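Chemist: Predicted model and sequence below, questions to follow.
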Amino acid sequence: MPINLLIVEDDLSIAEMMSDHLNKEGYQIFHALNGTAALERFSQGEIDLILLDLMLPELDGTELLKAVRIQSFVPVLIVSAKDSELDKALGLGFGADDYITKPFSLIELSARVKASLRRATVYAGKDGHSQQSHPQLRVHELSLDPELHTVSKNGNEIKLTGKEFQILKLFMLNPRRALTKEQIYRTVWNEDYFGDDNAINVHISRLREKIENDPSSPQYIKTVWGIGYKLGEF
């Protein structure tokens, strides 16, 4: 099956340049001129990666990214003329996977697309080969088995509740992404989020007690102030 890319760009010349190049790379391309049209197309499903401009009419790129992250963790590559460190930090903080500034080379664009798609694929096995029949998620000393529903640290099994397991799995599937409390709640509880942090805070605290060497100074589940949480990097 083809890999479907959604280009969200209001500059037709840039959109056509990106579309032509990526189409030659073998991708199926969809294009939206504004954030509203992009969200409508994305909601129809079967989009594998979004290339997102931040300065868009009707619904800007940041708001579109927030809306997408509420319902999906599809890879998002920001392609923007905004090149300040603050803009990059905000984009990545709201859930983008990568950030490329205009003007850019088409070779770099292809490489960033491939890297984002590759990071979205779960690999098991230390030899680098995918084991789709029985994937293992590993981060430093932690290992999570989605099929057997088990977690171990240095080979020693850790007993988690169902919600704790789902929260940890969510972080391990999204190792580079800061997750908001709303994203965590909607994904794990599968319910609308009304701003009550208590349930999430309690489960994060209990999970840290079980997986961290020092829960008061967590290394696996880090707090991202003003946003939520993310998986620590080792």
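Modeler: Alright, I've got the coordinates. Numbers count the residues shown, from 1 in each chain.
Chemist: Going by C-alpha atoms from here, please, whenever you check contacts or count neighbours.
Modeler: OK.
Chemist: Next, R208: secondary structure please.
Modeler: Here R208 is recorded as helix under DSSP: H, G, I helix; E, B strand; the rest coil.
Chemist: The protein: helices as residue ranges?
Modeler: Assigned by DSSP state H, the chain shows helices spanning 12-24, 35-43, 61-71, 85-93, 106-119, 162-173, 181-188, 198-211.
Chemist: Next, format those as CSV and append mean neighbour count and distance to Y229.
Modeler: Listed next are the helices of the chain as CSV, based on neighbours: other C-alpha atoms under 10 Å; distance: least, C-alpha to C-alpha, whole Å:
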stretch, mean neighbour count, distance to Y229
helix 12-24, 14, 33
helix 35-43, 18, 25
helix 61-71, 18, 14
helix 85-93, 15, 10
helix 106-119, 14, 19
helix 162-173, 18, 9
helix 181-188, 19, 8
helix 198-211, 16, 9
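Chemist: I'd like these laid out as JSON lines, including distance to P2.
Modeler: Shown next, in JSON lines, are the helices of the chain (distance: least, C-alpha to C-alpha, whole Å):
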{"stretch": "helix 12-24", "distance to P2": "11"}
{"stretch": "helix 35-43", "distance to P2": "16"}
{"stretch": "helix 61-71", "distance to P2": "21"}
{"stretch": "helix 85-93", "distance to P2": "27"}
{"stretch": "helix 106-119", "distance to P2": "13"}
{"stretch": "helix 162-173", "distance to P2": "23"}
{"stretch": "helix 181-188", "distance to P2": "27"}
{"stretch": "helix 198-211", "distance to P2": "37"}
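Chemist: how about those helices, which one is nearest S143?
Modeler: Proximity to S143 (C-alpha to C-alpha) singles out helix 162-173 among those, at 9.4 Å.
Chemist: Put this next to the first one:
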Amino acid sequence: MFTNILVVDDEKEIADLVELYLRNEGFTVYKFYTAAEALKCISTTKLDLAILDIMLPETDGFTICSRIRESYHYPVIMLTAKVEDIDKIKGLTLGADDYITKPFNPLEMVARVKAQLRRYTRYNNSEGKTLEDSNEYDFSGLIINKDTHKCSLYGQALTLTPIEFSILWYLCENRGKVVSSEELFEAVWGESYMDNNNTVMAHIGRIREKMKEAPRNPKFIKTVWGVGYQIEQDE
């Protein structure tokens, strides 16, 4: 089965480089230099992952990411020439799963693509499971099932990306324990945590938003300032 990857970057050399390395790995690449072409592809083509440049001449990558998240859950990786945390946080808050700062090592880019695809495949693969195999947490109106990768709150389905599901599952799995940002990042992303990494914070904010949690007094995901995050045990 072919894996279809969307690549959008108005810098032709970078788009061509990304395409070359991805094709060498056997991926099918849909490459575009403009947002308009990319948006048309998104609506007409079955995609498995998107790599979006943030800085595009007419419509930025943030807008494309938002459009994708309106209907699809496949991984989105943002390419950015900036190093400001605000850009990274904005992308992650809009539903991006990862970001790569230019200039980048093409081999690292390929590795990140493969990691996201593995996570997405696990997220969607529930074949061969039985009720006896089910891994599920059900408390205070939140139901999350590891085998089906479905989650609901007060009977309403929560639409989570694979990364968001993994974060929420890890916190539920460690319910009652305060989980540091470092531990959460390394458990979910499988990479070493760097100081001043706001990736976890941005994703936690996105999950809370989907759960309609009050930012200053969330019911489920508590912030333990200076330590990490916690889902408390039922009393």
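Modeler: Looks like it arrived, so ask away. Bear in mind that the values here come from a model prediction, so they are computed numbers and not experimental data.
Chemist: And stretch 84-91 of structure 1, how far out from the chain middle?
Modeler: Centroid separation between stretch 84-91 of structure 1 and its chain, computed with C-alpha atoms, centre = their mean, to the nearest Å, is 16 Å.
Chemist: Where in structure 2 does it align, residue-wise?
Modeler: Under TM-score structural alignment, the match for stretch 84-91 of structure 1 in structure 2 covers residues 84-91.
Chemist: Equivalent analysis for stretch 39-58 of structure 1, please.
Modeler: Against structure 2, stretch 39-58 of structure 1 falls on residues 39-58 (TM-score structural alignment).
Chemist: tell me which residues in the matching stretch are buried?
Modeler: Within stretch 39-58 of structure 2, the residues scored as buried using 16 or more other C-alpha atoms under 10 Å are 39, 41-42, 47-56.
Chemist: Name the nearest of those residues relative to R122 of structure 2.
Modeler: Proximity of these to R122 of structure 2 (C-alpha to C-alpha) peaks at D48, which lies at 13.0 Å.
Chemist: wait, what's in contact with the closest one?
Modeler: Counting by C-alpha atoms under 8 Å, 6 or more residues apart in numbering, D48 of structure 2 makes contact with T3, N4, I5, Y74, P75, L117.
Chemist: List only buried entries from those residues.
Modeler: Buried by 16+ other C-alpha under 10 Å: N4, I5, Y74, P75, L117, out of the contacts of D48 of structure 2.
Chemist: could I get those as a markdown table with distance to F220 of structure 2?
Modeler: Listed next are the buried ones among the contacts of D48 of structure 2 as a markdown table, based on distance: C-alpha to C-alpha, whole Å:
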| residue | distance to F220 of structure 2 |
| --- | --- |
| N4 | 36 |
| I5 | 35 |
| Y74 | 26 |
| P75 | 25 |
| L117 | 29 |
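Chemist: Determine which two of these are furthest apart.
Modeler: Counting by C-alpha to C-alpha, the most remote pair of these is N4 and P75, 11.6 Å apart.
Chemist: Find the centremost residue of structure 2, please.
Modeler: By C-alpha atoms, centre = their mean, structure 2 has its centre lying nearest to D97, at 2.5 Å.
Chemist: is it true that that one touches V76?
Modeler: Yes. Between D97 of structure 2 and V76 a contact is recorded at 5.4 Å, counting by C-alpha atoms under 8 Å.
Chemist: hmm, back to that, can you tell me which of the buried residues of stretch 39-58 of structure 2 lies nearest to S126 of structure 2?
Modeler: Of these, the one sitting nearest to S126 of structure 2 (C-alpha to C-alpha) turns out to be D48, at 17.3 Å.
Chemist: For V83 of structure 2, see how far away that closest one is.
Modeler: In this structure, D48 of structure 2 and V83 of structure 2 are 27 Å apart, going by C-alpha to C-alpha, to the nearest Å.
Chemist: Pull the contacting residues for the spatially closest residue to D60 of structure 2 that is not a sequence neighbour.
Modeler: Once flanking residues are discounted, D60 of structure 2 sits nearest to I54: 5.4 Å by C-alpha to C-alpha, 6 or more residues apart in numbering. Taking C-alpha under 8 Å, 6+ apart, we find I54 of structure 2 in contact with D60, G61, F62, M78, L79, T80.
Chemist: give me that answer again for 6 Å
Modeler: D60, G61, T80 (C-alpha atoms under 6 Å, 6 or more residues apart in numbering).
Chemist: which residues touch the last one?
Modeler: By C-alpha under 6 Å, 6+ apart, the contact list for T80 of structure 2 reads I54, T101, K102.
Chemist: Can you add distance to L153 of structure 2 and give these back as JSON lines?
Modeler: Below are the contacts of T80 of structure 2 laid out as JSON lines (distance: C-alpha to C-alpha, whole Å):
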{"residue": "I54", "distance to L153 of structure 2": "33"}
{"residue": "T101", "distance to L153 of structure 2": "35"}
{"residue": "K102", "distance to L153 of structure 2": "39"}
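Chemist: Let's see which of these end up in strands.
Modeler: T101 (DSSP state E).
Chemist: quick one: Q219 of structure 1 from L39 of structure 1, how far?
Modeler: Per C-alpha to C-alpha, Q219 of structure 1 is found 35 Å from L39 of structure 1.
Chemist: How about N198 of structure 1?
Modeler: To L39 of structure 1, N198 of structure 1 is 31 Å away according to C-alpha to C-alpha.
Chemist: K181 of structure 1 now?
Modeler: The gap separating K181 of structure 1 from L39 of structure 1 is 22 Å, by C-alpha to C-alpha.
Chemist: same thing with L168 of structure 1?
Modeler: Distance from L168 of structure 1 to L39 of structure 1, counting by C-alpha to C-alpha: 28 Å.
Chemist: repeat for I78 of structure 1
Modeler: 15 Å.
Chemist: What residues does the nearest residue to L231 of structure 1 once chain neighbours are set aside make contact with?
Modeler: Nearest non-adjacent residue to L231 of structure 1, counting by C-alpha to C-alpha, 6+ apart: I221, 4.9 Å away. Going by C-alpha under 6 Å, 6+ apart, I221 of structure 1 touches K230, L231, G232.
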